[in-house]
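S.K.: Sequence unavailable; structure follows:
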């Protein structure tokens, strides 16, 4: 897979996933009033499940394609960055452990020498991993463990040689969690978006639990969650493509990689800040509209229920 093919594949992979989310999203506003509240809640639940599935699916598929691309370049492993060297050494380690006695006292010097020789051979050979991109459920290369939370996302990023940005590790209150001030640990940006919100809601729904107002997110918060998830997916794509084009996977280019990361740190921080400010402003507007409705001002005249159902099914057939 050459560079152009990689770029086209990843762009298409992200595009169709976003389109699927937006197609379902566009139907939500037609069922937001009390008469169709239960149907609206069902669509919200479906959207949450869809956002998570495409979050996990995109990270896994893109990570595998990146490994496949590196493997196709026929580069010596010792010329690659440390993550690729360590990754290839895992095969030697797994082989040694599986063929050795559980009792370390019984390990033979000859076996350890063979282990060392195997690592040396792999490091001095071309980087090569057998990846079947058609096997969606394969977990031999990128394993999200069906639960792509903060810890697993960071593990995958490290294996790919990508950077965990400072903003991802910040503990600024995003406004996603009601009890943020009482949480003693795991308060980072990634934990707030992934663990405490996206996965928390997804698991609640997927396990068949009863509707909960903290798990069936209101419109603005759901949009905020969607946009923050998009931010993570977009940056993951950008990093993979930039690392591939500039060959940041080579040890010789690590200084250029650090320069790119420094530039991106500022950009990502600003993007998060803009999304947070936008969400806070939308909340103020939403509160104002609610106040207007409480004194009898009709701020948004909705079409008839029949009309909304008709348009809904028309959109699903797009």
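M.R.: Perfect, thanks for sending it. Values in this document were obtained by computation on a predicted structure and should not be read as measured data.

S.K.: Every contact and neighbour count from this point should use C-alpha atoms.
M.R.: Fine.

S.K.: now stretch 275-291: how far from the chain's centre is it?
M.R.: 26 Å (C-alpha atoms, centre = their mean, to the nearest Å).

S.K.: scratch that, stretch 5-20
M.R.: With C-alpha atoms, centre = their mean, you get 14 Å for stretch 5-20.

S.K.: That one: which residues count as buried?
M.R.: Buried residues in stretch 5-20, counted by 16 or more other C-alpha atoms under 10 Å: 6-7, 10-11, 13-14, 17-18.

S.K.: Centre-most residue in this structure?
M.R.: Closest residue to the average C-alpha location of the chain: residue 55 at 4.4 Å, with C-alpha atoms, centre = their mean.

S.K.: And the helix or strand hosting residue 228, what's buried?
M.R.: In this structure, residue 228 sits in helix 219-245 according to DSSP states H and E. Using 16+ other C-alpha under 10 Å as the test for burial, helix 219-245 gives 221-222, 224-226, 228-233, 236-237, 239-241, 243-244.

S.K.: I'd like the next helix or strand past that helix.
M.R.: helix 254-294.

S.K.: show me where the stretch 101-250 of the chain has helices.
M.R.: 109-123, 150-160, 166-169, 189-190, 200-206, 219-245 (DSSP state H, counting those that start in this stretch).

S.K.: Use this one as the comparison:
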């Protein structure tokens, strides 16, 4: 795993992943807009397009979110310098182990570790933290946003779009169920997904630039 050490590195990595997804979505839209193809072919493309839109939404969140974690981890901050969500990621394994023992004293060890290591470098996990669970609903997204130390408020009004139009329809298509998607409706979904990805991208980049991942 190549370290992402500078703000420029992170912004470039996120932008590269974003651009190719936009191009593919645009290409699909162009195919559907082609006036020479039949209505049946357009309906098939719209159904397939639902799965593609979801894949790009999930893929972008997973990829860019992981890039962001790589960047924060590479900055070499001490535990005391980072927001509490990153500290939680750092001690998650210790908490799980303490939970298995079912002893207060085991949790005290977790507390003592945090207190005694405030000036130690924060080495938190990066791999598999951004877990979309192959079903990126708003509940899953909210957990990911928390792990990254971002503000979920930007997605509060998008619940129906994400859960019903995007995840719900994708599940219908993936399970081979009959569901017709009108061209106009599909184009609206295209706009929504592009907007969702742009919002997530902006949150990551703003946190990087303003260093809001640091403790206040």
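M.R.: Received it, and whenever you're ready, just let me know what you need. No experiment lies behind these values; they were computed from the predicted model shown.

S.K.: To which residue of structure 2 is residue 142 of structure 1 aligned?
M.R.: By TM-score structural alignment, residue 142 of structure 1 lines up with residue 130 in structure 2.

S.K.: I figured its match was touching residue 141, is that so?
M.R.: No - Residue 130 of structure 2 lies out of contact with residue 141 (C-alpha atoms under 8 Å); the separation is 9.2 Å.

S.K.: Can you name the helix or strand that the counterpart of residue 63 of structure 2 in structure 1 falls in?
M.R.: Using TM-score structural alignment as the criterion, residue 63 of structure 2 maps onto residue 61 of structure 1. If you go by DSSP H and E, residue 61 of structure 1 is part of helix 37-72.

S.K.: Nearest spatial neighbour of residue 62 of structure 1, chain-adjacent residues omitted?
M.R.: residue 10 (6.4 Å; C-alpha to C-alpha, 6 or more residues apart in numbering).

S.K.: what about the one you found, distance to residue 52 of structure 1?
M.R.: Relative to residue 52 of structure 1, residue 10 of structure 1 is positioned 18 Å away (C-alpha to C-alpha, to the nearest Å).

S.K.: Over to residue 112 of structure 1?
M.R.: 44 Å.

S.K.: so whichever strand or helix holds residue 306 of structure 1 corresponds to what in structure 2?
M.R.: Residue 306 of structure 1 is located in helix 305-316, with elements delineated by DSSP H and E. In the comparison with structure 2, helix 305-316 of structure 1 aligns to no range at all (TM-score structural alignment).

S.K.: What are the contacting residues of that helix?
M.R.: 23-24, 26-27, 30-31, 35-36 (C-alpha atoms under 8 Å, 6 or more residues apart in numbering).

S.K.: Out of these, which comes closest to residue 256 of structure 1?
M.R.: residue 23 (39.6 Å; C-alpha to C-alpha).

S.K.: What residue in structure 2 is paired with that closest one?
M.R.: Using TM-score structural alignment, residue 23 of structure 1 pairs with residue 27 in structure 2.

S.K.: Okay, and its match sits in which element?
M.R.: helix 7-33.

S.K.: quick one: that helix to structure 1 mean distance?
M.R.: Compared with structure 1 after fitting, helix 7-33 of structure 2 has a mean deviation of 0.9 Å; criterion: mean C-alpha distance after the TM-score superposition for structure 1.

S.K.: And that helix, what does it pack against?
M.R.: helix 39-74, helix 183-210 (3 or more C-alpha pairs under 8 Å, 6 or more residues apart in numbering; DSSP states H and E).

S.K.: Can you add distance to residue 153 of structure 2 and give these back as JSON lines?
M.R.: Below are the helices and strands packed on helix 7-33 of structure 2 laid out as JSON lines (distance: least, C-alpha to C-alpha, whole Å):
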{"stretch": "helix 39-74", "distance to residue 153 of structure 2": "16"}
{"stretch": "helix 183-210", "distance to residue 153 of structure 2": "11"}
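
S.K.: Which of these sits closest to residue 151 of structure 2?
M.R.: helix 183-210 (7.7 Å).

S.K.: which part of structure 1 lines up with the closest one?
M.R.: Under TM-score structural alignment, the match for helix 183-210 of structure 2 is residues 219-246.

S.K.: Could you check stretch 167-183 of structure 2 and say which residues are buried?
M.R.: Neighbour-count burial for stretch 167-183 of structure 2 [16+ other C-alpha under 10 Å]: 167-171, 173, 181, 183.

S.K.: which of those lies closest to residue 215 of structure 2?
M.R.: residue 167 (34.2 Å).

S.K.: which residue lines up with that closest one in structure 1?
M.R.: By TM-score structural alignment, residue 167 of structure 2 lines up with residue 199 in structure 1.

S.K.: Its match contacts residue 52, correct?
M.R.: Yes - assessed by C-alpha under 8 Å, residue 199 of structure 1 is found in contact with residue 52 at 7.3 Å.

S.K.: So the residue nearest to the centre of structure 1 is in contact with residue 236, correct?
M.R.: No - counting by C-alpha under 8 Å, residue 55 of structure 1 does not reach residue 236; the two are 10.7 Å apart.

S.K.: list the residues that contact both of those two?
M.R.: Going by C-alpha under 8 Å, 6+ apart, no residue sits against residue 55 of structure 1 while also sitting against residue 236.

S.K.: quick one: contacts for the nearest residue to residue 186 of structure 2 once chain neighbours are set aside?
M.R.: Spatially, and ignoring its direct neighbours in sequence, residue 186 of structure 2 is nearest to residue 46 (6.2 Å; C-alpha to C-alpha, 6+ apart). Going by C-alpha under 8 Å, 6+ apart, residue 46 of structure 2 touches 32, 181-183, 186.
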